[in-house]
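Novice: No letters, just coordinates:
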């Protein structure tokens, strides 16, 4: 029997035992046996079992593999890479150690642990959760596929293999596999590094688990009472077992010597608590009481066959951004899918999840479109300025009729016709095709001079007048009830979630941001002001819209007296929404993005959000009917908001509807 320990290699996420072949073969040349089990949370398109597996299944496999070896009297050093570190810490128990077995008169046992840029987690920490801390780069390399139940890798050459030659990068990217979508985001219930001599290899060029995060993990282990971790540094990227396997093997051999010396000096592994006291640990997220997993049936896994070298191919695989051979993710909803992985991980930590609310204005905050009232601002201002002069402006009906004529002509010419547009992508292309119509309409209004020299004071005073004229249907502005309570509730939730981000973003194709702000600040239609002057609520609502007043040019996205109109179509709205999400994610990428709209112009934003909500009256208005017809025609399911019990399980092809903001508030209060 060999006196040298057997090395158990634990590969990382999206990888396979093949990636460990260079190290395994180097070890074999030096007389060391090694095994590298294939973790059950990885798979391919031909296998579906991996999608329902979790890190606990991976840990059980490693525990069974090591137990089989030590039962045969062999000494074992466990070497773990990346996510494999979380698996190893969960899998290897104190009673499997050489010291514990020696006291029972048995040979063999685990002599130590070796982590390669790996997740080194104390008890009670959710896997991957530390990636979400604001001081570290978010895991944008993770591409979740909620409809398929797995995740792939974006730009693996950069994140995993940045220190390899291009041909080698292409080859190893082609070897990446699929991984379970959320099965890795589970809290650890054990920390093996507390009981065994441990070496941690830092990788100074790492783009995945960046050096600062590696140092952070060491520090958090120390704070949890896990000390004495031996640290070494390798000038490599995230995969030193490929870029410099000789260096990795040399450090493994040093770790073996270190572990054997430790065993000779003491038969009692270092602890921070007495054997009778339960282990305690703390993470930067809310503290979790480690769950007690149900007892798993004993499973025996035969060691895999010896690893063989993987020679570089004569013709390397074409470079690819993921191991998924299926078509590229839907471009309409890719942002929604990409955010879901990090948000679901944050939810798993137990922290209250902040909400980022997006609202349309006309027909969503108000019951009806208000553009006809905005037009009256121009006529009112010009009447005051004219002072009896003869200049006249075409009636507003002239602009509306001309617009509708262009609109109808475009509809009649567009192909495919409505009945033949059966996909979301076709409908979005159709909606985007109206940009020239919108440009022409706005150009006509600007050229008329109707809004020339309109001041902010004109807009504000007219808004107040409209809110007070509730007896005249032509002047009436009615805001939907319940929004005030919803915003107040979100304010409290943001404070509890310790979020400093705005609670609400209004994105509108309306022509005046000042008009929208006045509608939110003023009372008079039976609704309290939505924006208050206390500074808190007002500063936490952002408005993105055009502006017809020169006096507030910098507040809106554009100026009707200029040549550029930045918010004319649904495409413009979703671009603005994506900018807000991207900016917000730099500080807090776990927020739940909710969009509420009422018409076809909102379709892209509804799909971009984690939860898209269509406001529906009874009976539905014309814009609401149009949106409902589109959803039915292109295969979008629309369920009541009460059915959206788990946002992280919502698919990219489902929207929700609500009668009012009271129903939205009830649903939000049901969330963690």
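Specialist: In hand now; what should we look at? All of these numbers come straight from a predicted model, not from anything done at the bench.
Novice: C-alpha only now, for contacts and for neighbours.
Specialist: Noted.
Novice: Tell me the secondary structure of residue 233, please.
Specialist: In the three-state summary, residue 233 is assigned as strand, counting by DSSP: H, G, I helix; E, B strand; the rest coil.
Novice: Now it: closest residue in space that isn't a chain neighbour?
Specialist: Using Cα to Cα, 6 or more residues apart in numbering and skipping residues adjacent in sequence, the residue nearest residue 233 is residue 202, 4.5 Å away.
Novice: name the element that neighbour belongs to?
Specialist: Element membership of residue 202 [criterion: DSSP states H and E] is strand 198-203.
Novice: Which strands or helices does that strand pack on?
Specialist: Contacts defined by 3 or more Cα pairs under 8 Å, 6 or more residues apart in numbering; DSSP states H and E place strand 198-203 against strand 109-116, helix 211-223, strand 230-234, helix 245-265.
Novice: Check it against this one:
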């Protein structure tokens, strides 16, 4: 009897808080500030953050008054979709504040390398080995993510990175400071991440494994063949928010090492990439038949 061919696997990894140990946006702002010492980058960034928190809090209170969140997946998707406008307004404020104006590719690459070497950006345990096993090593290009991964020892083909980019960086010009201008790829919300996952699914029959850590990852975690939540012990605030959402929606989320691979639990959690690698090896997810993508 002929052997049934193994089904290939497409891994999609969130970046901030998943590949890295924490959010890296403040690091990127610090890199921009170091390149413009006479410009009040940090003061303007604080104003952007304060405005975002105020906008997000007020909008969420209108959409989910008194903390009454949805209890259905459909309701959760609608809530996340309605919050997209908050994220877009924040991107607009960043551009108007000129925080990233004048930043170059070289500045980002050198700053990212310093941040990784100095420990400001930390990669999760087991991640380097995991990514080396699933990624073809080609030239790096896309820029802050690729540079952080390169400094950590992983060379990434730009074709597998789905990420917001500063206008001008790819063309090796000083950036205008605009993030993913009109007409280019933009990942602002949970729904945007899901759109790219669905595009990947339409390309073939590969199994999709999505790895994320926060509430905006929930749609992809639920849509993937296997969704893996990264959790610290104790959980950080964004991890806790995702865990609470899964609980509200009555989605089981056992620890990955306790999961037998059955379809009853498609969402699991892992402490780090070493646990993920162990589980994948035990369930015959072959690295040589794997494609990979990253999303922020």
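Specialist: Yep, it's here. Remember, it's a predicted structure, so these values are computed and weren't measured experimentally.
Novice: Just give the TM-score of the two.
Specialist: Scored against TM-score structural alignment, normalised by the length of the second structure, the superposed chains reach a TM-score of 0.84; 275 aligned residues with a Cα RMSD of 2.5 Å.
Novice: that older thread, where does the strand holding residue 202 of the first structure end up in the second structure?
Specialist: Mapping strand 198-203 of the first structure onto the second structure (TM-score structural alignment) gives no aligned residues.
Novice: Distance check, residue 141 of the second structure against residue 214 of the second structure.
Specialist: Residue 141 of the second structure sits 26 Å away from residue 214 of the second structure, taking Cα to Cα, to the nearest Å as the criterion.
Novice: Compare neighbour counts for those two and give me the winner.
Specialist: Between residue 141 of the second structure and residue 214, counting by other Cα atoms under 10 Å, residue 214 is the more crowded of the two (23 against 20).
Novice: Residue in the first structure paired with the more buried one?
Specialist: With TM-score structural alignment as the criterion, residue 214 of the second structure lines up with residue 599 in the first structure.
Novice: What strand or helix carries the residue nearest to that match when sequence neighbours are not counted?
Specialist: Closest residue to residue 599 of the first structure in three dimensions, ignoring its sequence neighbours and counting by Cα to Cα, 6+ apart: residue 623, at 4.8 Å. Secondary structure from DSSP H and E places residue 623 of the first structure in helix 622-634.
Novice: okay, now the aligned residue in the first structure for residue 251 of the second structure: neighbour count?
Specialist: The alignment partner of residue 251 of the second structure in the first structure, by TM-score structural alignment, is residue 636. Taking other Cα under 10 Å as the criterion, the count of residues near residue 636 of the first structure is 19.
Novice: Give me the neighbour count for the equivalent of residue 98 of the second structure over in the first structure.
Specialist: The equivalent of residue 98 of the second structure in the first structure is residue 449 (alignment by TM-score structural alignment). The burial count assigned to residue 449 of the first structure is 14, neighbours taken as other Cα under 10 Å.
Novice: ok, now residue 412 of the first structure?
Specialist: A count of nearby residues for residue 412 of the first structure, using other Cα under 10 Å, gives 10.
Novice: re the thing from before, list the contacts of the residue nearest to residue 233 of the first structure.
Specialist: Under the criterion of Cα atoms under 8 Å, 6 or more residues apart in numbering, the contact list for residue 202 of the first structure reads 116, 117, 211, 214, 231, 232, 233, 234.
Novice: what residues are up against residue 193 of the second structure?
Specialist: 187, 217, 220, 295.
Novice: which of these lies closest to residue 63 of the second structure?
Specialist: residue 217 (19.2 Å; Cα to Cα).
Novice: gap between the closest one and residue 150 of the second structure?
Specialist: Spatial separation of residue 217 of the second structure from residue 150 of the second structure under the definition Cα to Cα is 24 Å.
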